[in-house]
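In: compute the structure for the input listed below.
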Amino acid sequence: MTESQDLPGRDWLAAELADALDEEYELELEDAVVSEEIARIYKQNHPDALDRATYMHALIRLQSELIKLQDWVVHHKEKVVVIFEGRDSAGKGGVIKRISQRLNPRVVRTVALPAPSDREKSQWYFQRYVPHLPAGGEIVLFDRSWYNRAGVERVMGFAEDAQVEQFFHDVPEFERMLVRSGIRVVKYWFSITDEEQQMRFLMRIHDPMKQWKLSPMDLQSRVRWEIYTKAKEEMMARTNIPEAPWYIVEGNDKKRARLNCIDHLLGLFPYEPVPHEEITLPERIFNPDYERAVLPPELYVPRKY
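Out: Predicted coordinates:
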């Protein structure tokens, strides 16, 4: 029995809630080691940011609804794809973490593919994404997707004009095929301003815990801001189909963007409570002759904390 289970029922539940809040707080410690000057400027540019208590209350309520959505997807063998696109540092990863944070990883999984290998480059463009599509009772969150071709590949010169044009010709029919097969396709674009992206890049540069997020490709995307904007606008115009429309999330305020996106996602599904078998904890089999073995102390992790 753990220490928390020794507590009276109400105290134990309070401890579990506090642990959940601590988990979210760890995710929120994004600016802890950023220089004071940059932190001051950032706060200056976000004067109406949600206070932590309001944000956490709304987030936990939405996450409880996500659990209901997950149960509905499993019960009805639904197949769901959610695509998250946007500029670097727009907040895609943050909302994906909050969506999946309290869900079953066997039901809800995130796909973030690396750059294609030489072999994959020779394949049908959509081929490397197809194995990651959901089976019945699964939700797949794409942290970037096949829309790389219309965005970063096009802007950075990794795709020829003919390949981009072929993509625009193929992708609407590809997504219609997915929908006809029973897959629900949801597409989000996280939109931030030029100034906000610059601020977030500066914060990453000055934060040792987030510098890994900055690649040479990310830095080049700053140089090509206007080219990226034009590419995004054409992508939206040519791939916004009734079967799989785009939804734009205003992302300058991270917390509001997360809440708005999750709330909108929930509203797209006619989920409802599903029947559950009542769970009861079985009695432990007790053997009076059993003695727990004493293991060598070197097997234990040192208790430094």
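In: only C-alpha atoms from now on, for both contacts and neighbour counts.
Out: Fine.
In: excluding chain neighbours, what is closest to the residue nearest the centre of the chain?
Out: What sits nearest the mean C-alpha location of the chain, by Cα atoms, centre = their mean, is Ile96, with 1.1 Å. With Cα to Cα, 6 or more residues apart in numbering as the criterion, Ile96 has its nearest non-adjacent residue at 7.2 Å, and that residue is Leu141.
In: quick check: buried residues in the strand or helix carrying the one you found?
Out: Applying DSSP states H and E as the criterion places Leu141 in strand 138-143. By 16 or more other Cα atoms under 10 Å, the buried positions in strand 138-143 come out as 138-143.
In: which one of those residues sits closest to Trp246?
Out: Phe142 (14.2 Å; Cα to Cα).
In: that closest one touches Lys97, doesn't it?
Out: No - using Cα atoms under 8 Å as the test, Phe142 is too far from Lys97 to be in contact (11.9 Å).
In: so where do the helices sit in the stretch 151-300 of the chain?
Out: Applying DSSP state H, counting those that start in this stretch to the stretch 151-300 of the chain gives helices spanning 152-155, 161-180, 194-205, 216-223, 225-239, 254-267.
In: now distance to Lys68 too, for those helices, in TSV please.
Out: Listed next are those as TSV, based on distance: least, Cα to Cα, whole Å:
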stretch	distance to Lys68
helix 152-155	35
helix 161-180	23
helix 194-205	34
helix 216-223	36
helix 225-239	31
helix 254-267	10
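In: and this one, so I can compare the two:
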Amino acid sequence: MAGGNNNKQLNLTKEDLALINSKEGIQKILREKNHDIEKLMFGLNYQHELKQLQVELVKLQRDIYMNNRRVAIIFEGRDAAGKGGNIRRFIEHLNPRSMRVVALSKPSEVEKGQWYFQRYVNTLPNPGEITFYDRSWYNRAVVEPVMGFCTEQEYKKFLLQVPEFEHMLYEDGVEIIKFWLSISKAEQKKRFDSRKGDPLKQWKLSPIDEKAQEHWDAYTHYKQEMFSRTHMSYSPWIIIEANNKKKARLETIRYVLNHLDYEGKDEANISLNPDPEIAMRYHRASISSD
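Out: Next up, the predicted model:
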């Protein structure tokens, strides 16, 4: 069994094993073996809370399925902000038949000649379904103008059309939640460095990632413009402080459960009130990590 900051072995004796049936006993063992009690207890609490929140997600999904609701949950943020990790915790125990994850690659030549929103319309949730977007139509709000993948005219047209597009979805009954995962420049670099050194994470690296730090200020400019132009009462932006991955995952799930109604919600064995220091509605005077 590994623990601590340096993956040290716990090396339990027979006397230690006799103590692990109580919280006090576990803490005594950890203190004697010079392990970070606070860090380990947070890890245990995280797993417990995550499981309880995932139980509620199963209940939510059933309600959405039984009532033919359509739910779209959008995850946006800088590269390495934790979008994919968040989505994986959402879907871990959900029924794959009534949910989808959408992570579109770059458009084909045919798609480039279509109305910008056309390929996204085809991914919208069907009745009884939740769709999770690992990036969405908001690529055109931030990534594309920063990297020169769209013209200034295309960018301005998008900002004019997206409020109308989302208002049509809202009027048609689609329930939309938009998350922006906020990380600091130092944390982003730390995560990039981690990916470079981990053969299991190197697939996450792309040429765009390599330029993310270089274009940090440009991303900030377009991000702020996106918020000011696309934060609507029927489709608000929710900012998630994501420097701590585990806290961000818990509070993102908690926000969804708090925001959406479902049968059995009042019987939850865990608080569904998100931490306002981690999950907050965007407003123009807000201060976030990025």
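In: circling back: so what corresponds to the residue nearest to Ile96 of the first structure in the second structure?
Out: In the second structure, the residue equivalent to Leu141 of the first structure is Phe132, according to TM-score structural alignment.
In: repeat for Pro105 of the first structure
Out: For Pro105 of the first structure, the residue aligned by TM-score structural alignment is Pro96.
In: how close does that match sit to Asn139 of the second structure?
Out: Going from Pro96 of the second structure to Asn139 of the second structure by Cα to Cα, to the nearest Å gives 26 Å.
In: from Arg195 of the second structure, how far out is Trp203 of the second structure?
Out: In this view, Trp203 of the second structure and Arg195 of the second structure are 8 Å apart by Cα to Cα.
In: of these two, who's got more company?
Out: Arg195 (17 against 10; other Cα atoms under 10 Å).
In: Glu210 is in contact with the more buried one, correct?
Out: No - Arg195 of the second structure lies out of contact with Glu210 (Cα under 8 Å); the separation is 11.6 Å.
In: can you tell me which residues contact the alignment partner in the first structure of Met168 of the second structure?
Out: Correspondence of Met168 of the second structure to the first structure, assessed by TM-score structural alignment: Met177. Applying Cα atoms under 8 Å, 6 or more residues apart in numbering to Met177 of the first structure gives no contacts.
In: also Arg149 of the first structure?
Out: Shown in contact with Arg149 of the first structure (Cα under 8 Å, 6+ apart): 159, 164, 167.
In: re earlier: now tabulate the buried residues of strand 138-143 of the first structure in TSV and tack on distance to Ala39 of the first structure.
Out: Converted to TSV, the buried residues of strand 138-143 of the first structure look like this (distance: Cα to Cα, whole Å):
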residue	distance to Ala39 of the first structure
Glu138	40
Ile139	36
Val140	35
Leu141	31
Phe142	31
Asp143	27
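In: quick one: which of those is nearest Ser89 of the first structure?
Out: Distances from Ser89 of the first structure to the buried residues of strand 138-143 of the first structure, taken as Cα to Cα, are shortest for Asp143 (12.1 Å).
In: separation between the closest one and Leu62 of the first structure?
Out: Counting by Cα to Cα, the separation of Asp143 of the first structure from Leu62 of the first structure is 20 Å.
In: same check, this time on Pro172 of the first structure
Out: Distance from Pro172 of the first structure to Leu62 of the first structure, by Cα to Cα: 31 Å.
In: what about the helices in the stretch 1-150 of the first structure?
Out: Residue ranges of the helices in the stretch 1-150 of the first structure, as given by DSSP H, counting those that start in this stretch, are 3-6, 9-28, 36-45, 52-75, 92-100, 118-121.
In: ok, average deviation of the fifth one from the second structure?
Out: For helix 92-100 of the first structure, the mean distance to aligned residues of the second structure following superposition is 0.4 Å (mean Cα distance after the TM-score superposition for the first structure).
In: pull out the buried positions in that helix.
Out: 92-96, 98-100.
In: let me have the residues you listed in CSV, extended by distance to Ala49 of the first structure.
Out: Shown next, in CSV, are the buried residues of helix 92-100 of the first structure (distance: Cα to Cα, whole Å):
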residue, distance to Ala49 of the first structure
Lys92, 19
Gly93, 19
Gly94, 16
Val95, 17
Ile96, 20
Arg98, 18
Ile99, 21
Ser100, 24
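In: out of those residues, who's nearest Ser191 of the first structure?
Out: Nearest to Ser191 of the first structure among these is Lys92, at 9.9 Å by Cα to Cα.
In: what lines up against the closest one once you look at the second structure?
Out: Applying TM-score structural alignment, one finds that Lys92 of the first structure aligns to Lys83 in the second structure.
In: for its match, give its distance to Phe132 of the second structure.
Out: Relative to Phe132 of the second structure, Lys83 of the second structure is positioned 10 Å away (Cα to Cα).
In: can you check Glu251 of the second structure too?
Out: Distance of Glu251 of the second structure to Phe132 of the second structure, given as Cα to Cα: 16 Å.
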